[in-house]
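[1] Below are the sequence and a predicted model for it; my questions follow.
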Amino acid sequence: MRNDSRLSRMLHVLLHMARHEGAMTSETIAAMLGTNPVVVRRTMAGLREAGYVRSEKGHGGGWAIAADLETVSLLDVHRAVGGPRIFAIGSEHSNPDCAVEAAVNEALA
């Protein structure tokens, strides 16, 4: 993932995770973002270290929300994913059919 789209992509992922029951695998998240599962795991590691998500191993494992997202700010997520340029926010690949992406992009605009 490019640094300038990491924040918006992780916001997108967090919102999908919040709406999803159970854990989401790196493979599922990677398919949603059009990237590699290894990239997802590296990026999610920062969110895990910050306490916003947790990783669950084994059958049915994956990534799950670990914090009340109502208390997490955009700056918190930005810091957790290591985005160097706070004002270079935007969607690299738009998906007009995704209501979550539309809401994220509208909030960021």
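    Now that the structure is in, tell me what you want to look at.
[2] Every contact and neighbour count from this point should use C-alpha atoms.
    Noted.
[3] residues of the strand or helix carrying residue 14 that come out buried?
    Assigned by DSSP states H and E, residue 14 belongs to helix 3-19. Neighbour-count burial for helix 3-19 flags 4-17 (criterion: 16 or more other CA atoms under 10 Å).
[4] dropping in the other structure now:
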Amino acid sequence: MKHDSRLSSVLHALLHMADHDGPMTSEVLAQCLGTNPVVVRRTMGLLREAGLVTSDRGHAGGWRISADLSAVTLRQLHEALGEPAIFALGNRNERPQCLVEQSVNAALDGAFAEAEALLLERFEGITLATLADDFARRHKAWRFRKGETDA
């Protein structure tokens, strides 16, 4: 089963960008994500259309976050990506003639709609700032375990 991992990838890229001084090129972001720079440019283009990132051209150019991290929610990012399907599960046939399958679809559709609404509501409460703070905490703990100090 193929999963749409664009939201996870976008979050990964944006957190790298938030932790970096200055713009980041598509090539550098692609290395961070283990993907192709073309994929990064295509995805960042969607975020630019949503007003979340900007791009600078030229030798020192690249992508930078243009929105306040505390104002950007996972829900906004999901919408900027074109609202991909939340679940890989679905009905066998969307317009069945069989009454049994119609009953099955009605039950599944209701459950899927409720679950999706709940997940999107949760996405509304998670911001990039929340994730950036969690990353900073984890990074600090990792450095402490390695014996590094902030000098």
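    All right, it came through fine. All of these numbers come straight from a predicted model, not from anything done at the bench.
[5] follow-up on the earlier one: of the buried residues of helix 3-19 of the first structure, which pair is most distant in space?
    Within the buried residues of helix 3-19 of the first structure, two members stand farthest from each other by CA to CA: 4 and 17, at 21.5 Å.
[6] residue range for the helix of greatest length in the second structure in the first structure?
    In the second structure, taking DSSP state H as the definition, the longest helix is helix 99-124. Residues of the first structure offer no counterpart to helix 99-124 of the second structure, counting by TM-score structural alignment.
[7] Tell me the mean distance between the helix holding residue 14 of the first structure and the second structure once they are aligned.
    When the second structure is superposed, helix 3-19 of the first structure averages 1.0 Å from its matched positions, counting by mean CA distance after the TM-score superposition for the first structure.
[8] After that helix, heading C-terminal, what element do we hit next?
    Sequence-wise, the next helix or strand downstream of helix 3-19 of the first structure (DSSP H and E) is helix 26-33.
[9] report the angle between the axes of that next one and helix 3-19?
    Here helix 26-33 of the first structure runs at an angle of 120 degrees relative to helix 3-19 (axes from the mean of the first three to the mean of the last three CA atoms, to 10 degrees).
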